[in-house]
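Q: only geometry, no sequence info:
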């Protein structure tokens, strides 16, 4: 029962996170931000997570998830209110998104660590699958609510709505309505250094896999709204396209446990990355909203299982008492990718157009997916022995 309450609260919170991505991108474009400035704004969301995710994990290991959840959820709400309080100022978006990213990382690490603490080794895959299924629902609701809210209530009130979605779950943790497991304190592992975790072979390969996945996710989240805007699509239509991606996430995660019973982890990952590569190749070939919804849905089918698998892999290979720190390092890798993608590809897109951006990422995903499947055919090792 506690699991489903936590997942519901994570769903509500994550709705604000997913809505923020499309809201900030469209708002900055409405304020006539250059492609470079837009890239900096989007990248600022990942700046502090890139620097402090591992610390957030260590803090969660030390004091438990309750305080990080409370401060993170309320801090995210405050960050979302700043553009409403200081209207039509691009520099406020830089401040808001930097604060948003810092508070968000504490919340996400704490939630993931809490889900892991609630589970056993036998139920862990199921628990994280349930959690990511809830996140998938929020991935659907966030862009959809945001798109329609922008069209009918404009940007300011949309920031307020998303701030409410962020703050409400924090109230449940303030009033201690959830029985949170006690912290598993470190023992002999407490002197291990950050670098030792980063260089541990099984964990390093998990981090690399996660980084490849997030490259695709980051490019999609950054460029799809820009591409849709360049086609003259409304915010509501763009929100619907992104929501189709989330619907596919939901479906893929509903069937993830069944799929994993039929196929090995690396086979599932390789197939999903290949499907995503095909979708990335197709995106710039079409300008009709209906077809883009279909392509977005196909991409969601591909990416849907990748992230929960990488979370489970990271948790299972964590030293005792350091699960939060390992999850934090995983997010550090992810946020580094999300920080660099808008900056590197923002200018590239403005100079060369959308084809090179989408197709280069399609090539990366295709190569990664093929490598996983090919190595599986030549080896009986698990995914942890596949990526160097």
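A: Good, I have the coordinates. Model, not experiment: these values are computed from the prediction.
Q: switch to C-alpha atoms for all contacts and neighbour counts from now on
A: Fine.
Q: list the buried ones in the helix or strand hosting residue 5?
A: Secondary structure from DSSP states H and E places residue 5 in helix 2-30. Going by neighbour count (16 or more other CA atoms under 10 Å), the buried part of helix 2-30 is 3, 6-29.
Q: repeat for stretch 191-207
A: So, applying 16+ other CA under 10 Å, buried residues of stretch 191-207: 197, 198, 201, 202, 203, 204, 205, 206, 207.
Q: so who does the nearest residue to the fourth one once chain neighbours are set aside touch?
A: Nearest-residue entry for residue 202: residue 384, 5.3 Å, with adjacent residues in sequence omitted and distances by CA to CA, 6 or more residues apart in numbering. Counting by CA atoms under 8 Å, 6 or more residues apart in numbering, residue 384 makes contact with 202, 203, 205, 206.
Q: and for residue 83?
A: Neighbour list for residue 83: 89, 92, 93, 96, 156, 159 [criterion: CA under 8 Å, 6+ apart].
Q: confirm for me that the third one is in contact with residue 41.
A: Pointing back at residue 93 there. Yes. Counting by CA atoms under 8 Å, residue 41 is a contact partner of residue 93 at 6.5 Å.
Q: now residue 101: closest residue in space that isn't a chain neighbour?
A: Residue 101's closest residue in space is residue 45 (CA to CA, 6+ apart), at 4.4 Å.
Q: er, residue 179 I mean
A: Residue 179 sits nearest to residue 2 (CA to CA, 6+ apart), 7.5 Å away.
Q: residue 257 too?
A: Nearest non-adjacent residue to residue 257 (CA to CA, 6+ apart): residue 126, at 7.4 Å.
Q: which SSE is immediately downstream of the helix holding residue 5?
A: With secondary structure assigned by DSSP H and E, helix 2-30 is succeeded by helix 35-63.
Q: next, the angle from the helix or strand just after that following helix to helix 35-63.
A: Sequence-wise, the next helix or strand downstream of helix 35-63 (DSSP H and E) is helix 66-85. Interaxial angle of helix 66-85 relative to helix 35-63 (axes from the mean of the first three to the mean of the last three CA atoms, to 10 degrees): 160 degrees.
Q: and here's the other structure:
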């Protein structure tokens, strides 16, 4: 294992300050991600209320994934060079600008711009937050615990943002909802001050050629972890996309499908809450391989069941496995990447995931329409099996 580079709260920092910094990072990500999730709910509803077509809704939703993918590499390089505060300030101002623009004037153009800005803010900030969080860890076990806490942020944001937006859209209108969502990145700007500052990395000498971020993919462990991260992300998308199709094929009604999705959400949230407490007792490599293998098995078994209760049990197991695997992925990716280039590695991961989010639904739709939802589950099971095999080749602290 290589020890983390001194960061916003290095090994010599008292535990209390380290915990304060970690709590601030979780809160900052909740602010940015919650704002984006709230706009993801409000903007499409606003587009439909304005009388635009479903195509316009699709265009707005694409903006949330497109701009984080385009800005990921600059965000990663900036985080590596300047640390935590500047990237997070840029992220918060992007999200703030997006919500204020949508509140000021609501038309198709401004809502697309708001989606792009809020998506970019969430993606830009996430890279800096995850990179800096890894520098709070003093050991492999501690890094897994840190990322277990960080993994709570998207779950909390997915509750706070849409709930705030949905209630205010119904009671006070879209402008009020967007203005309320602007409070979340504003809070991020304030809370970020609790994170100790990191000394910026010296600028490269004039004429020095900067190494390409894509060169990181020549490192086999980094390449494998980016693939594993993509497979896990794709499995979330497949489950959300293909489950309704499979349910209709099985004759399940909307209430039964809601039960299945609720089982997934409840299990995922529960395991994320318990994970930080159990991290010290878990082997990161065993956790990574085991969770991928379990997810592979669940996807293979899903289409074999016709009962809503059996499918809900599968969904709960899937929620547990995917809730466990995310902190292990993040901790391992940081461990196999040179410390001075961890922001770039996170950027490659972010770019891959957001590009997948923009493209994969079209592919899922083509496969589901032509050969059925069950095949989507089995293809995903095969990909997860490959991911499990890749995970077994990554040894502790391997960085080649």
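A: That came in fine, so what should we check first? Nothing here was measured: the structure is a model prediction, and the numbers come from that model.
Q: picking that back up, which position in the second structure pairs with the residue nearest to residue 101 of the first structure?
A: Counting by TM-score structural alignment, residue 45 of the first structure lines up with residue 64 in the second structure.
Q: again with residue 211 of the first structure
A: Checking TM-score structural alignment: residue 211 of the first structure goes with residue 230.
Q: check contacts around its match.
A: 349, 352, 353, 356.
Q: which of those residues show up in the first structure as well?
A: Listed in the original numbering, the contacts of residue 230 of the second structure still in contact in the first structure are 352, 353, 356 (both residues aligned by TM-score structural alignment, their matches' CA atoms under 8 Å).
Q: ok, the buried residues of stretch 191-207 of the first structure vs residue 58 of the first structure, which is closest?
A: Nearest to residue 58 of the first structure, judged by CA to CA, of these is residue 197 at 12.3 Å.
Q: surely residue 354 of the second structure and residue 61 touch.
A: No. Counting by CA under 8 Å, residue 354 of the second structure stays clear of residue 61, with 11.8 Å between them.
Q: dump the kept ones among the contacts of residue 230 of the second structure into CSV; add distance to residue 315 of the second structure as well.
A: Formatted as CSV, these follow (distance: CA to CA, whole Å):
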residue, distance to residue 315 of the second structure
352, 25
353, 22
356, 22
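Q: quick one: buried ones out of those?
A: 352, 353, 356.
Q: map the last one across to the first structure for me.
A: Residue pairing (TM-score structural alignment): residue 356 of the second structure is matched to residue 337 of the first structure.
Q: its match: what's it in contact with?
A: 211, 214, 215, 218.
Q: please apply the same query to residue 157 of the second structure.
A: 29, 30, 31, 33, 34, 35, 37.
Q: give me the buried entries from the contacts of residue 83 of the first structure.
A: Buried among the contacts of residue 83 of the first structure (16+ other CA under 10 Å): 92, 93, 96, 156, 159.
Q: in the second structure, which residue range corresponds to stretch 158-170 of the first structure?
A: Residue span in the second structure matched to stretch 158-170 of the first structure, by TM-score structural alignment: 177-189.
Q: actually stretch 309-322 of the first structure, not the one I typed
A: If you align by TM-score structural alignment, stretch 309-322 of the first structure falls on residues 328-341 of the second structure.
Q: list the buried residues in the matching stretch.
A: 328-339, 341.
Q: how about those residues in a markdown table, adding secondary structure?
A: As requested, those are exported to a markdown table (DSSP: H, G, I helix; E, B strand; the rest coil):
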| residue | secondary structure |
| --- | --- |
| 328 | helix |
| 329 | helix |
| 330 | helix |
| 331 | helix |
| 332 | helix |
| 333 | helix |
| 334 | helix |
| 335 | helix |
| 336 | helix |
| 337 | coil |
| 338 | coil |
| 339 | helix |
| 341 | helix |
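Q: what ranges do the helices span in the stretch 301-400 of the second structure?
A: 308-336, 342-371, 373-392 (DSSP state H, counting those that start in this stretch).
Q: I'd like to know which of the ones you listed lies nearest to residue 271 of the second structure.
A: Using CA to CA, these put helix 308-336 closest to residue 271 of the second structure, at 5.8 Å.
Q: sorry, back to before: ok, of the buried residues of stretch 328-341 of the second structure, which one's closest to residue 104 of the second structure?
A: Of all these, residue 104 of the second structure sits closest to residue 330, with 38.1 Å by CA to CA.
Q: residues contacting that closest one?
A: residue 147.
Q: repeat that for 6 Å
A: Taking CA atoms under 6 Å, 6 or more residues apart in numbering, we find residue 330 of the second structure in contact with no residue.
Q: and if you look at residue 161 of the second structure?
A: 34, 35, 37, 38.
Q: would you mind measuring from the aligned residue in the first structure for the first one to residue 34 of the first structure?
A: If I follow you right, that is residue 34 of the second structure. Using TM-score structural alignment, the partner of residue 34 of the second structure in the first structure is residue 15. When CA to CA, to the nearest Å is the yardstick, residue 15 of the first structure and residue 34 of the first structure sit 27 Å from each other.
Q: and for residue 382 of the first structure?
A: If you go by CA to CA, the gap between residue 382 of the first structure and residue 34 of the first structure works out to 45 Å.
Q: and if you look at residue 128 of the first structure?
A: Look at residue 128 of the first structure and residue 34 of the first structure: by CA to CA, they are 39 Å apart.
Q: neighbour count: these two, which is higher?
A: Remark: of residue 128 of the first structure and residue 34, residue 128 carries more neighbours, 22 against 14, as counted by other CA atoms under 10 Å.
Q: name the element the more buried one belongs to?
A: Using DSSP H and E, residue 128 of the first structure falls within helix 124-174.
Q: what range in the second structure matches the helix or strand just after that helix?
A: Sequence-wise, the next helix or strand downstream of helix 124-174 of the first structure (DSSP H and E) is helix 194-199. Using TM-score structural alignment, helix 194-199 of the first structure lines up with residues 213-218 of the second structure.
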